[in-house]
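Novice: no sequence on this one, just coordinates:
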C-alpha cells in the first residue's frame, strides 16, 4: 500500500557520513519522498532556505556548524520537523536537542523502519493537511475535497464511485475480492447483490477511459486489482 505521504514531501538529510546519507536517501525515495542531502551545517542551512523541507533528519556532529546550531537557526525561518539522528545517546544531549527545537531524537545504529514510522508521525502532527493528498501514477486523490483527478482532469464521480476508486488506488498492486470491496466500500450491512461491484467497476472504467482494462484489471476467480507503477 502506498504511503499517504509521497513525492510532494521534501525531506532533507544532513550527515557527514555518505554511506548513511545514501542508505536513508535510497529508502525514502523508494517510499516516494523527494529527498535532498547536505554534508555540513552551512550547506544544510542554505539548502533548507531553498527547498523548505517538511522533515529534516539531522546529525549533531557535523563539520563547521554542529547540528544543535543548525537546528536553532533553521527553526527561526521555516516550519519544519527536525529528527536528530546521532550516535550521541547521553540524556543531556537529547534534552539539549529538544530544547533547541528538535521534534524527535533517534540514536545510531537505527532501524529504517522505525525512522520511517517517526517521519510519518511527525508529518501527521505537523502537516495534517498533507495526509489528505495522495498521488499514484496519473491519479491524485484529495480526500479533504472528496475529489480524484486523472491526468490532471477532475473526474465527475458519485460518492460511491469516489469511495470505490479511492479504495482501489490506496490498495495499488493488491488483488481485492468482491466481498472485500463490498465490506470496505458499501459496508458490512449491505444487503444488495454482489454484482453491484461489477456495475461500478464498469462505471469507473468508462470514466477513466480504461477500455482495455489495463488500469482496473479483472483477476479471474479472485477479484480486481489496480496496478500502477
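Specialist: Yes, it's here. All values reported here derive from a predicted model rather than from experimental measurement.

Novice: use CA for all of it now, contacts and neighbours both
Specialist: Fine.

Novice: for the nearest residue to residue 134 once chain neighbours are set aside, helix, strand, or coil?
Specialist: Across the structure, with C-alpha to C-alpha, 6 or more residues apart in numbering as the measure, the residue nearest residue 134 apart from its sequence neighbours is residue 141 (5.0 Å). Counting by DSSP: H, G, I helix; E, B strand; the rest coil, the backbone at residue 141 sits in strand.

Novice: Would you check that residue 141 makes contact with residue 135?
Specialist: Yes. Under the criterion of C-alpha atoms under 8 Å, residue 141 is in contact with residue 135, at a separation of 6.3 Å.

Novice: here comes the other one, which I'd like you to weigh against the first:
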C-alpha cells in the first residue's frame, strides 16, 4: 500500500457492508481502517490519524453524530455520514454535527468513492494523480496518457481504466473489481472489460511492449513483466 495514500476510517456495524466498503476503498488505493462501533474510538483515531471518516449514523453505543463531534474537536479529518435515514431533519442533524457530506443507503460503490474523492479534494488531502508504470505516465489531472514521450489519445472511460490499473500496478484485478471501480456496478457483462482492455492495449503497444497482462481465469495485471500467477 502507498504510504502517501489518503487514510480512510470506516465505522459501520453491518459486517457485510463494512467489508464491501473496505474492499472498494483498498482497491481504489486508500489506506483503510475499520471498526464496528465507537468502542476505543479516541485511541483508534489517534493511532490511525484519518484524513476522512465514513461514519454510520446509527451505531451501537455512541452514535455516528457523537463520533463526528469528537473528530471535529480533536482532528482535521473530514466526515462523510452513511445512513438509511434521509429526512431533511436527519440531514440537518448530520451537518450540524460536522458532516462534510451525507450519503444515503443503499448506494453503489462508485458513488461512495466519488463522494470520498470530492471530500478529500475540498480538504486539500488528495493524492497525486500522476501515475507512472515503466515508460507510461497516466496524468489524471492533465487528462493525458503519455508513453515514451508520445501522447496517446484516450476516452474518459479508458482514462479511468488505465488509472485504476496503474494505481494497482503489480496486483491481479478481477473483472468484477474493474467493473465496480471503473463503471460503478458489478452485475454487467464482463466482456465489456475485455473489449476495453483490448482497445487500450492496442493504443499502448503502438509505442512499446505489453504492460497490461492477462491472468487467465482471474483478470488483469499492469506491470512491466508477465505475472507468474496462472489458473490451474
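Specialist: Okay, I see it. Worth saying up front: this structure is predicted, and the values here are computed from it rather than measured.

Novice: Got a TM-score for the two of them?
Specialist: Both chains were compared after superposition, and using TM-score structural alignment, normalised by the length of the first structure their TM-score is 0.60; 171 aligned residues with a C-alpha RMSD of 3.8 Å.

Novice: whereabouts in the second structure does stretch 67-78 of the first structure align?
Specialist: On the second structure, the counterpart of stretch 67-78 of the first structure by TM-score structural alignment is residues 64-75.

Novice: Now that stretch: buried residues?
Specialist: Within stretch 64-75 of the second structure, the residues scored as buried using 16 or more other C-alpha atoms under 10 Å are 64, 65, 67, 68, 69, 70, 71, 72.

Novice: for stretch 18-33 of the first structure, same thing?
Specialist: By neighbour count on 16+ other C-alpha under 10 Å, the buried set for stretch 18-33 of the first structure is 21, 24, 25, 28, 31, 32, 33.

Novice: quick check, nearest of the residues you listed to residue 215 of the first structure?
Specialist: Using C-alpha to C-alpha, residue 32 comes nearest to residue 215 of the first structure of the buried residues of stretch 18-33 of the first structure, at 20.2 Å.

Novice: Which position in the second structure pairs with the closest one?
Specialist: Taking TM-score structural alignment for the superposition, residue 32 of the first structure sits opposite residue 29 in the second structure.

Novice: Is it correct that that match falls within a strand?
Specialist: No. Note on residue 29 of the second structure: no strand contains this position according to three-state DSSP, which reports coil.

Novice: if I look at it, how far off is residue 163 of the second structure?
Specialist: 11 Å (C-alpha to C-alpha, to the nearest Å).

Novice: now swap in residue 139 of the second structure and tell me
Specialist: From residue 139 of the second structure across to residue 163 of the second structure, the span is 8 Å (C-alpha to C-alpha).

Novice: Report the set of residues contacting both of those two.
Specialist: Common neighbours of residue 139 of the second structure and residue 163, counting by C-alpha atoms under 8 Å, 6 or more residues apart in numbering, are residue 131.

Novice: List the contacts of the residue lying closest to residue 219 of the first structure once chain neighbours are set aside.
Specialist: For residue 219 of the first structure, the nearest residue in space outside its immediate sequence neighbours is residue 225; the separation is 7.0 Å by C-alpha to C-alpha, 6+ apart. Contact partners of residue 225 of the first structure, counting by C-alpha under 8 Å, 6+ apart, are 168, 172, 173, 174, 175, 176, 216, 217, 218, 219.

Novice: Give me the buried subset of those.
Specialist: Judged by neighbour count, with 16+ other C-alpha under 10 Å as the criterion, the buried members of the contacts of residue 225 of the first structure are 168, 172, 173, 175, 176, 216, 217, 218.

Novice: what about the nearest residue to the second one once chain neighbours are set aside, how many residues close to it?
Specialist: Put plainly, it is residue 172 of the first structure. The spatially closest residue to residue 172 of the first structure, leaving aside those adjacent along the chain, is residue 226, at 5.2 Å (C-alpha to C-alpha, 6+ apart). Neighbourhood size, residue 226 of the first structure [other C-alpha atoms under 10 Å]: 22.

Novice: for the one 3 residues further on, same thing?
Specialist: Number of residues near residue 229 of the first structure (other C-alpha under 10 Å) recorded here: 8.
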